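1. here's a sequence, model it:
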Amino acid sequence: MENQHPSLSRFFILVLVFAFFFPFSIGQLSSETRLLFRVRRLLEYPPALSSWNNWTNFCYLPPSPSMTIVCSQNKITELSIVGNKGPLPSPPSQNLSQKSLFAVSPQSLSSAFSIDSLFTTLSKLSSLDVLSLVSLGLWGPSPTKIHRFSSLQVLNLSSNFIYGEIPPQVSSLTNLRSLVLDNNLFNGTVPDLSSLPGLEELDVGWNLLGPEFPSLGKTVVSVVLRNNAFRSNIPSELEHCDQMWRLDLSYNEIAGTVPSWLFSLPSIQYLNLAGNKLTGVLATDVSCGNQLGFVDLSRNLLVGGLPLCIYSNSSKRTVSYSWNCLSSGDLRYQHPYRFCQKEVALAAVMPPLRNKSSKSKLGLIIGIAGGVVGGVAALAILVWVILTRVGAKRAENGGLQKSITEKTPTRSPNIVSNAGHMSHAMRLGAIGLPQYHVFTLEEIEEATNNFDPSNLIGEGSQGQLCKGRIRDGSVVVVRCLKLKQKQSIQSLTQHMEVISKLRHRHLVSILGHCIVTYPENPNASNTIFLVFEYISNGTLRSHISERQKQETLKWPQRLMTAIGVAKGLQFLHMGMVPGIFGNDIKIENILLDGNLTAKINGYNLLIPSKDKITKVGSESPFSRVEVDNHGSIGHGDKEDVHQLGRILLEVITGKTITSQSELDELKLQLQRSLTDAPTKLRAAADPSIRGTFAYESLRTAVEIAINCLSNNPSQRPSIEDVLWNLQYSVQVQEGWASSENLSTHS
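-> Predicted structure coming up:
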């Protein structure tokens, strides 16, 4: 015992010395550690923080897509957390009860959550430079205590449910360089940001902000105001923003003329003015900046010709100008001149439609979860409005989400990084599907009764299709595939793990697989059994033809099936890397389940051969369609959009298209009807849906269908743009139906 005393003495001496020289460091770390655990509790234990324990050294945690913590001199300087509770990808149903939105949705934090408590706690991390809280389901009024983050350079609160005005205290954050608040419920005027000397990035898209254009400083590099309620002119102050490379003002109600200097800003690369109320003639002598790579002027009220630098549309520049009243370019996709005259005159005597519709919806809006009182009811109002407008893009999915046709330049290296977004498409997931299962051969034989001939529902060069019933009682379809080339079991297993992620409520999803190998016979090929869900309610074609036995769909149901197909394609294109393109999207390959949910049955799968990637369709597995290293087949994404346009024509008219000539004729008929009296377009619709649709809803669907069928693939819209327009068509239809019901009851 006596021999141990010197060792103990030395130990205590070391502890005392360490505590004497480093008291601040120990106190600082333990203090901020306690704050982080409190943040985890306030966020209701998100999965990204589930691994924390009392022994976690936060300053040495490896960064991940869902969490990053950075320290400097024993102080936390960056906290970035990404969850999976962002805004829903589609509008909620109008018949929800007044206290059910957040009660039925897993997308937001509970009614006990306090955004004020969260930011009070976070503000005690006094050295934060970067604060990023993305898709965590945060809800409540905008955090006014934001001014306490005096050193903040990056603030990212995207994809949450924060409502009210953007706190004016943001203007006091003099170190702020990046402000990202997109996909929330902010409304009102944006505070004056011109006093922020280093602000480079502003993204407040997909909110309810407006009507005045925000005041910005000369240092801005990227400005995104997409999908809000801005209604003022484009301010002349932007002419002095020499570093700005991205300006996205799309889908607001911005009025006035397009300034000539906008195209020649020294650094401008991306300019999106689509979906506004811009009028007048573009100056023909406009010069475009050398770096300008993307211009979208579509869906405005512009007249006259296009400037030469835009009209030339070189291979280095993508330009869209459809649905104006222009006299140059492709006139098939322009309104007649009188259309723009009429719209301008109407705007002069009537308030903007969006403002009017927003007011009319206030009386219909739902409340917040029970237990939240007072001002929280306003959140439900904003939630319903924003989600009806956001619908798409987002699954993200989004990733709620930006157009994949936009040639977005590389993020400016001057902007502080780690303010990332999540793909909305990835969040759509396998909603309502059972857990993926790796079957044994015995289970496959049991499900199909040893492949009894009575269960055979298809056979051809691509293998047999058998109907079966697995042990949980689900009816399935089993496809037997014999590979032509010998492959290692490890290679097949790894790739099937990737394929198992291709599960979505708008796909005929794979429920599992079984790999059978023959090690005793090296010359024998491997066999794979793919187990798909069984869809028993027929094809979309069978539901829009009165000659079939199934119930004929009315216009609102047809819109929802089209949206389902678009969401399925969005997931295929954006839910995985590489995306799944060049799919067999035809009306016979769209199946409907018992709830009339559309499911794509003709999508492709990626299966590796020995030295390349091979496409495999669920209808024709292991078909030999070779793709490049990025998983793209030429204009595969735009070919899918073209096929969707063809489906839309059949859904709208009820006619079966069997040849290219029939497609061209029907497309031309609908194009002409758009410029004639409304009776022409109504007459072109399927007789079985007449009287069930709003004219503007039908018109919107026809316009997007024609755009999808453009002969030039580069002029076809992205799948997210298609989804946005279809969901807007649903909005118009629901508003019309509500007014019709009101008139009937009156």
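2. C-alpha only now, for contacts and for neighbours.
-> Noted.
3. OK, contacts around Leu185?
-> Contact analysis of Leu185 by CA atoms under 8 Å, 6 or more residues apart in numbering lists Phe161, Ile162, Tyr163, Gly164, Asn207, Leu208, Leu379, Leu382, Val383, Ile386.
4. ah, wrong one, I meant Gly329
-> Leu306, Tyr311.
5. mind checking the SS state of it?
-> coil (DSSP: H, G, I helix; E, B strand; the rest coil).
6. I have a second one here; can you model it like the first so I can compare?
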Amino acid sequence: MLVMKPTFLILLLFFSYTHFTAFSLLNPLDFLALQSIRKSLTDMPGANFFSSWDFTSDPCNFPGVYCSDNRVIALNLGEPRAGSPGLTGRLNPAIGKLSSLTELTIVPGRIIGSLPQSLSQCKNLRFLAISKNFISGNIPTSFSYLKNLQTLDLSYNLLTGSIPPQLTGISSLKNLILCHNRLSGSIPVFISQTLTRLDLKQNDLSGSLSSLPSSLQYLSLSYNRITGSVDRVLNRLDRLNYLDLSMNRFTGSIPGSVFSFPISSLQLQRNMFTGQIRPLHQVSIPTVDLSYNRLSGQISPLLSSVQNLYLNNNMFSGKVPGSFVERLLAAGIQVLYLQHNYLTGIEINPTAEIPLSSSICLQYNCMVLPVQTPCPIKAGKQKTRPMAQCREWRG
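-> Model (predicted):
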């Protein structure tokens, strides 16, 4: 019969205890979920994020895994350094077993497949960001069960289908970023009044622009096929500090209140806006781009305080206000593009020296150019409009 010495028995008990506690630090369901997630994802060449994921040790010490009270509360998959090669594979449905998860981020890579429906089981999830991968399929409607969700970033993927109306009812949602996908259909009506950032650019969205929450501070809908008027919607969004509605099919007039928004750039180019531009006050927005629309009437002197003004390819007529010349010669205007309109004159001395930091283009209007300045290549080579077009325009 083998008799163990007391010292050996103590050491054996110590090693057994430490081995047990190493695994008891994490809930068994979370432990198994992390194993499944690891099996379905691999490092791309040049990445070594998973190199230290050794399941003989405590997973709470793995890179990207954060625990509290024996549960995984945050999962950041992939090396956070800029330019990391990222991960490849698919997202395992076992991720939904991490019931205490509050944050899930995945660095840019080549992850394919659809978003697991099981993510909706992570009821405490507040931050979900899976951008710049190859995620396809629809956005699960079950995401509406994530009542604590504050940020949803699925940008730069291959998502299709419509934006689930159920998402817009999440009262805690602050940031919805779905840009650079292949989403279609209309923009649903938002019930949430906490949303501050809505980025849907570079999709295939259509229909008219419905009601948006007045809490919005950032709105980007460029490169879609959205139609209709923006008057009622924009008049309510007086908290915006960024607005880009370019590359759509919006019609009707541009409300004067838009030019009073506390924004640094107003992007409304390449739509079908009509009517006159009537700002309520002197415009303090540094960059205003209204090019490639159907705007008409005289140019408002209240726009002369804009540093970069693009009014080209519209139907503006009359003379350019003298305040523009003053600001231009004083280097207060950096870009003034007025080409391809029906303007009849500008009071500027042909011998005046335009500052090198300023650029003006008057090409293809109903006037003899008083100054010869470089214009963008897209302006063409023809200096003035055919007189027949000018006479027809004047009626």
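7. circling back to that earlier point, quick one: which of the contacts of Leu185 of structure 1 sit in helices?
-> Among the contacts of Leu185 of structure 1, the ones falling in helices (DSSP state H) are Leu379, Leu382, Val383, Ile386.
8. what does Gly280 of structure 1 correspond to in structure 2?
-> Alignment note: Gly280 of structure 1 maps to Gly252 in structure 2; criterion TM-score structural alignment.
9. these two touch, right, that match and Thr274?
-> Yes. In this structure Gly252 of structure 2 lies within contact range of Thr274 using CA atoms under 8 Å: 5.4 Å.
10. name the helix or strand for Leu328 of structure 2, please.
-> Using DSSP states H and E, Leu328 of structure 2 falls within helix 322-329.
11. what is the neighbour count of Leu157 of structure 1?
-> 23 (other CA atoms under 10 Å).
12. after the longest helix seen in structure 2 comes which helix or strand?
-> In structure 2, with assignment by DSSP H, the single longest helix is helix 6-24. Remark: after helix 6-24 of structure 2, the chain's next helix or strand is helix 28-40, criterion DSSP H and E.
13. and that next one, how far from structure 1 on average?
-> Mean deviation of helix 28-40 of structure 2 relative to structure 1 after superposition (mean CA distance after the TM-score superposition for structure 1): 3.7 Å.
14. may I see the buried residues of that helix?
-> Residues of helix 28-40 of structure 2 classed as buried: Asp30, Phe31, Leu32, Ala33, Leu34, Gln35, Ser36, Ile37, Arg38 (neighbour count, 16 or more other CA atoms under 10 Å).
15. returning to that earlier point: and the match of Gly280 of structure 1, how far from Gln276 of structure 2?
-> 10 Å (CA to CA, to the nearest Å).
16. ok, which stretches of the stretch 251-400 of structure 1 are helices?
-> Ranges of helices in the stretch 251-400 of structure 1, per DSSP state H, counting those that start in this stretch, are 308-311, 337-349, 353-361, 377-390.
17. what does the last one correspond to over in structure 2?
-> The reference is to helix 377-390 of structure 1. Going by TM-score structural alignment: helix 377-390 of structure 1 matches no residues.
18. same thing with the third one?
-> Helix 353-361 of structure 1 corresponds to no residue of structure 2 when matched by TM-score structural alignment.
19. if we can go back for a sec, compare the helices of the stretch 251-400 of structure 1 and give me the one nearest Cys514 of structure 1.
-> helix 377-390 (40.2 Å; CA to CA).
20. what angle do the closest one and helix 353-361 make?
-> If you take axes from the mean of the first three to the mean of the last three CA atoms, to 10 degrees, helix 377-390 of structure 1 sits at 140 degrees to helix 353-361.
21. next structured bit after helix 377-390 of structure 1?
-> By DSSP H and E, the next helix or strand past helix 377-390 of structure 1 is helix 424-428.
22. so Leu280 of structure 2 makes contact with Ile254?
-> No. With contact defined as CA under 8 Å, Leu280 of structure 2 does not count as touching Ile254 (11.9 Å).
23. compare neighbour counts for those two and give me the winner.
-> Ile254 (23 against 13).
24. how close does the more buried one sit to Ser264 of structure 2?
-> Counting by CA to CA - Ile254 of structure 2 and Ser264 of structure 2 are separated by 17 Å.
25. could you do Asn175 of structure 2 as well?
-> For Asn175 of structure 2 relative to Ser264 of structure 2 (CA to CA), the value is 20 Å.
26. neighbour count winner among these two?
-> Asn175 (20 against 14).
27. spit out the contact partners of the counterpart of that one in structure 1.
-> The alignment partner of Asn175 of structure 2 in structure 1, by TM-score structural alignment, is Glu201. Counting by CA under 8 Å, 6+ apart, Glu201 of structure 1 touches Arg177, Ser178, Leu179, Val180, Val220, Val221, Ser222, Val223, Ile415.
28. which among those residues end up buried?
-> When these are checked against 16+ other CA under 10 Å, the ones flagged as buried are Arg177, Ser178, Leu179, Val180, Val220, Val221, Ser222, Val223, Ile415.
29. related to what we said a few turns ago, which of the helices of the stretch 251-400 of structure 1 sits closest to Leu49 of structure 1?
-> Short answer: helix 377-390, nearest of the helices of the stretch 251-400 of structure 1 by CA to CA, at 27.1 Å.
30. counting contacts, what elements does that closest one pack onto?
-> strand 161-164, strand 185-188, helix 719-745 (3 or more CA pairs under 8 Å, 6 or more residues apart in numbering; DSSP states H and E).
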